[in-house]
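Engineer: Any chance you could fold what I've pasted below:
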Amino acid sequence: MKTTINQVSNYVNQEVTIGVWLANKRSSGKIAFLQLRDGTGFIQGVVVKADVDEEIFKKAKSLTQETSLYITGVIVEDTRSPFGYEMQVKNLEIIHEAKDYPITPKAHGTEFLMDHRHLWLRSKKQHAIMKVRNQIIQATYQFFQQEGFVKVDPPILTGSAPEGTTELFHTKYFDEEAYLSQSGQLYMEASAMALGKVFSFGPTFRAEKSKTRRHLIEFWMIEPEMAFTTHEESLQTQEKYVQFIVQSVLNQCELELTTLERDINKLKAIQAPFPRITYDEAIDLLKEKGFTDITWGEDFGSPHETAIAEHFDMPVFITHYPKAIKAFYMKPDPDRDDVVLCADLIAPEGYGEIIGGSARIDDLELMEKRYEEHHLTGDAYEWYLELRKYGSVPHAGFGLGLERTVAWICGVDHVRETIPFPRLLNRLYP
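Structural biologist: Below is the predicted model of the structure:
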């Protein structure tokens, strides 16, 4: 019976064949322990000299790292293993012998591993991170579908900057100027006016020359947009969504979290509602914590966000930022024109902002004023203005950065490990 490692629990005390790679091995005179992987998981294969032909045992002892093979044996329960099962090997057939595999079990530097990212992905920790990432993606689709959202795919090539910034990748679109999208939000607003509640899930690009552990040049965003929705209702959706994906990973990725040595008690504590703090209150809190130089009107950096998150030890919303440091489309607080109805969700444990969201301006006259203030003239933004001309409604939305969320849930230090092939300031290979 041919099967995969993640299905072996269905074949206890039965003989099966699995296509695998050799991740590692150790052996004594009479037993060889093979650490095997097949993409679905990892399992130990035990080859006992007395139980197999001499040629099979000789092959087992001479196997090199990352050699591919078909391995046949009986699946047995193993309470010592986190996986719970192992294979008593009866036969093996080498498919391709790997020689001089560059990533050995010894320690390697980050740059070396990044140069060999195409191979580093095979390691147990990287495998676990990718499985958690996949689970978050699956849970995202499940959550928004059951909440009545429609998946919409905004364009990647755009004729304007959604955030009104210059940190864009420029390209030619035949005889026109074009940019790689830094957000699908404006298109999602248009989609919400047609479909009510929508979400996108796609790549975004930021030409920001940053080398921090929280930044990538190319990353993936989940961007929901909701018609007939207030800022408060949007916040409730955000915390419900984050709680849902954390719970989904806890339920489905126990083995991966164990591999990553993640403190799952910290994840189990993630329960809505999340604490909230206004920007004004955050300024006061930071000054109490020793950030005496910060002044009202400054945006928060990583140390500020970390200090605020540590104070609550939970995801925390920072709301009502100054209008001057936020995007042109954010709706002002009706009681206070110098701040907007927005929020950033800061993850605990120093992982920074994972969500940014706001109520959107729905008043035509106010949006025209914003256009003037931000010099958004010409045809590029006319279609966005028309959303306020033809049946405008209160609406709100947000964007969650997938890689930062994966980093937080996995407990890894740098976002470069949370995407299969990261694009960094000085890295376009492999």
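Engineer: C-alpha only now, for contacts and for neighbours.
Structural biologist: Noted.
Engineer: which residues of this protein fall in helices?
Structural biologist: If DSSP state H is used as the criterion, the helices of the chain fall at 54-62, 110-115, 117-120, 124-146, 185-195, 231-252, 254-259, 264-268, 279-288, 302-312, 364-373, 382-389, 402-410.
Engineer: Which of the ones you listed sits closest to H215?
Structural biologist: Closest approach to H215 among the helices of the chain (CA to CA): helix 402-410, 8.4 Å.
Engineer: The closest residue to G73 other than its chain neighbours and L36: what is the separation?
Structural biologist: Excluding its sequence neighbours, the residue lying closest to G73 (CA to CA, 6 or more residues apart in numbering) is V89, at 4.1 Å. Here the criterion is CA to CA, to the nearest Å. By it, V89 lies 11 Å from L36.
Engineer: who's in contact with the closest residue to Y11 other than its chain neighbours?
Structural biologist: Counting by CA to CA, 6+ apart, the nearest residue to Y11 once its immediate chain neighbours are dropped is I75, at 6.3 Å. Shown in contact with I75 (CA atoms under 8 Å, 6 or more residues apart in numbering): 8-9, 11-16, 85-88.
Engineer: And the residues you listed, which of them are buried?
Structural biologist: The neighbour count (16 or more other CA atoms under 10 Å) marks 8, 15-16, 85-88 as buried among the contacts of I75.
Engineer: Redo those residues as JSON lines? Include distance to I217.
Structural biologist: What follows is the buried ones among the contacts of I75, written out as JSON lines (distance: CA to CA, whole Å):
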{"residue": "V8", "distance to I217": "40"}
{"residue": "E15", "distance to I217": "48"}
{"residue": "V16", "distance to I217": "44"}
{"residue": "Y85", "distance to I217": "41"}
{"residue": "E86", "distance to I217": "41"}
{"residue": "M87", "distance to I217": "43"}
{"residue": "Q88", "distance to I217": "46"}
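Engineer: Now show me the structure for the sequence below, then we'll compare the two:
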Amino acid sequence: MYKTTISEVHKYVDQEVRIGVWLANKRSSGKIAFLQLRDGTGFIQGVVAKSDVEEEVFQLAKSITQESSLYVTGSVQKDERSPLGYELLVNGLEIIHQATDYPITPKEHGTEFLMDHRHLWLRSKRQHAVMKVRNEIIRATYEFFNNQGFTKVDPPILTGSSPEGGSELFHTKYFEEDAFLSQSGQLHLEAAAMALGKVFSFGPTFRAEKSKTRRHLIEFWMIEPEMAFYEHEDSLKVQEEYVSYVVQSVLENCQIELKTLGRDTSKLENIKAPFPRITYDDAVKLLHEKGFNDIEWGDDFGAPHETAIAESYDKPVFITHYPTALKAFYMQPAPGRPEVVLCADLIAPEGYGEIIGGSERIHDYDLLKQRLDEHNLPMDAYKWYLELRQYGSVPHSGFGLGLERTVAWISGVEHVRETIPFPRLLNRLYP
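Structural biologist: Below is the predicted model of the structure:
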């Protein structure tokens, strides 16, 4: 007998195995019991036939309760009807713990109830699939940037200043000083890029934004590359190659999960670089053509505007060259057009909105100092950031990808609250 996991049963066809599992669900008749089993690596059906096992084992199969833990032994059989391609002909059951009154039953539950029981909801087949897609995106991210010669850098979470210069900051005391939870690791990554060339970070970021939309979380994770000697166009190329790589990796390695989620994979198969581009100027014209007459040049785009623009394309689309007044202080002005900056937002298809924001950074000392003054930002807090422009300044660019929005888009789930293990929302800090 071999001890294994559900994801590895394909190695043991027609052989007997032992697996530690939980009972996700079951149904039984007088002569046969079907056990839906999970072990964290996947789901498999265990078939217990009364004629093939001792009476004690069959009665145990009929009486075991949802989410009880057990060791199951049996023979691995091919089964084309199963999403996994295999099932287990059970000949032995050993109860580890018998669960009682499991609150999430196979009936419909409201969202708030499920969120209150998020620590248990994660066990469901759908949530398991989303977390597996999330993990594959993370795995492919590290693979892509490591293959491209990037160095992983971990910027601080506690900071004394804000990259965005906005008010959506979580304030805390750092002994006798004021500190903030990081909105982005970008500024520190720029320093790292001046030392290491091409760097990226992957970590939590925090926005004290009182928003309740399906695209917003208070705490979310960002992938933030920063690249020395990369101008705006160079950065766009990295972005589209990276997103393409991640999508194709999920398609290749998460087929069962995408099927569980009911994802239309034909829409993902088309996600390959290059991606279309539209300037902010042309985006405003496009919105007017689509009936959004309320939008004027200089206005920021909301979710309905981004969705309307994305509907014109079957791939993610870059919106470039936003007005300077709409963007952060550190963005490089476009040559000959100081009223717009060398930046881009990448808008995902199917109404999922912006998944990447990026730009070329200002590398001129005097211009950056001027921008800090214009935004009324404290010079003392940004002294070190300015010094990057004093000692061997070079053109450089970077971007940030929001992991949860990307997971939502690729997996096809509607709300980002399902794309992170324990979401932090405006009204939720539990569990």
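Engineer: one step back: highest average neighbour count across the helices of the first structure?
Structural biologist: Of all these, helix 402-410 has the most neighbours on average by mean count of other CA atoms under 10 Å, namely a mean of 25.
Engineer: residue range for that helix in the second structure?
Structural biologist: Aligned using TM-score structural alignment, helix 402-410 of the first structure spans residues 403-411 in the second structure.
Engineer: Out of the helices of the first structure, flag the one nearest M1 of the first structure.
Structural biologist: Proximity to M1 of the first structure, assessed across those by CA to CA, is greatest for helix 54-62 (19.8 Å).
Engineer: so what secondary structure elements neighbour that closest one?
Structural biologist: Identification of packing neighbours for helix 54-62 of the first structure by 3 or more CA pairs under 8 Å, 6 or more residues apart in numbering; DSSP states H and E yields strand 31-37, strand 42-48, strand 85-96.
Engineer: The same query, at a cut-off of 6 Å, please.
Structural biologist: Using 3 or more CA pairs under 6 Å, 6 or more residues apart in numbering; DSSP states H and E as the contact criterion, no helix or strand is in contact with helix 54-62 of the first structure.
Engineer: In the second structure, what range does it match?
Structural biologist: So helix 54-62 of the first structure sits over residues 55-63 in the second structure, by TM-score structural alignment.
Engineer: returning to that earlier point: TSV for the contacts of I75 of the first structure, including distance to M226 of the first structure?
Structural biologist: Formatted as TSV, those follow (distance: CA to CA, whole Å):
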residue	distance to M226 of the first structure
V8	44
S9	43
Y11	47
V12	49
N13	53
Q14	52
E15	53
V16	50
Y85	47
E86	49
M87	51
Q88	55
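Engineer: ok, which pair from those is furthest apart?
Structural biologist: The widest separation within the contacts of I75 of the first structure (CA to CA) is 14.1 Å, between S9 and Q88.
Engineer: how big's the offset between the match of helix 402-410 of the first structure and the first structure?
Structural biologist: Aligned to the first structure and superposed, stretch 403-411 of the second structure gives a mean residue distance of 0.1 Å (mean CA distance after the TM-score superposition for the first structure).
Engineer: outside of that stretch, which residues touch it?
Structural biologist: With contacts defined as CA atoms under 6 Å, 6 or more residues apart in numbering, stretch 403-411 of the second structure is touched by 134, 221-222, 352, 416, 419.
Engineer: mind running it again at 7 Å?
Structural biologist: Outside stretch 403-411 of the second structure, the residues within contact range by CA atoms under 7 Å, 6 or more residues apart in numbering are 130, 133-134, 215, 220-223, 247, 258, 261, 263, 352, 355, 414-416, 419-420.
Engineer: Report the distance from that stretch to the chain centre.
Structural biologist: 5 Å (CA atoms, centre = their mean, to the nearest Å).
Engineer: again, but for stretch 134-142 of the second structure
Structural biologist: Worked out by CA atoms, centre = their mean, stretch 134-142 of the second structure lies 9 Å from the chain centre.
Engineer: same question, stretch 418-431 of the second structure
Structural biologist: For stretch 418-431 of the second structure, the distance to the chain centre is 14 Å (CA atoms, centre = their mean).
Engineer: Kindly report the same for stretch 342-352 of the first structure.
Structural biologist: In terms of CA atoms, centre = their mean, the centre of stretch 342-352 of the first structure is found 14 Å from the chain centre.
Engineer: what's the answer for stretch 416-427 of the second structure, then?
Structural biologist: That offset, for stretch 416-427 of the second structure, works out to 11 Å (CA atoms, centre = their mean).
Engineer: Give me the contacts around it.
Structural biologist: Taking CA under 7 Å, 6+ apart as the rule, stretch 416-427 of the second structure contacts 118, 130-131, 210-212, 214-219, 404-405, 407-408.
Engineer: hmm, 8 Å instead?
Structural biologist: 118-119, 122, 127, 130-131, 134, 210-212, 214-220, 404-405, 407-408, 429, 431.
Engineer: what does stretch 300-309 of the second structure give?
Structural biologist: 283, 286-287, 290, 292, 326, 347, 349-354.
Engineer: now, which of those sits nearest P276 of the second structure?
Structural biologist: I347 (10.4 Å).
Engineer: Give me the nearest residue to that closest one, chain neighbours excluded.
Structural biologist: Per CA to CA, 6+ apart, closest to I347 of the second structure is E354, 4.3 Å.
Engineer: pretty sure the one you found is touching F318, no?
Structural biologist: No. Here E354 of the second structure does not reach F318: they are 9.4 Å apart, not a contact under CA atoms under 8 Å.
Engineer: hey, what's in contact with both of those two?
Structural biologist: 345-347.
Engineer: Can you lay out those residues as JSON lines showing distance to L169 of the second structure and neighbour count?
Structural biologist: Shown next, in JSON lines, are the shared contacts of E354 and F318 of the second structure (distance: CA to CA, whole Å; neighbours: other CA atoms under 10 Å):
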{"residue": "D345", "distance to L169 of the second structure": "22", "neighbour count": "26"}
{"residue": "L346", "distance to L169 of the second structure": "24", "neighbour count": "26"}
{"residue": "I347", "distance to L169 of the second structure": "25", "neighbour count": "22"}
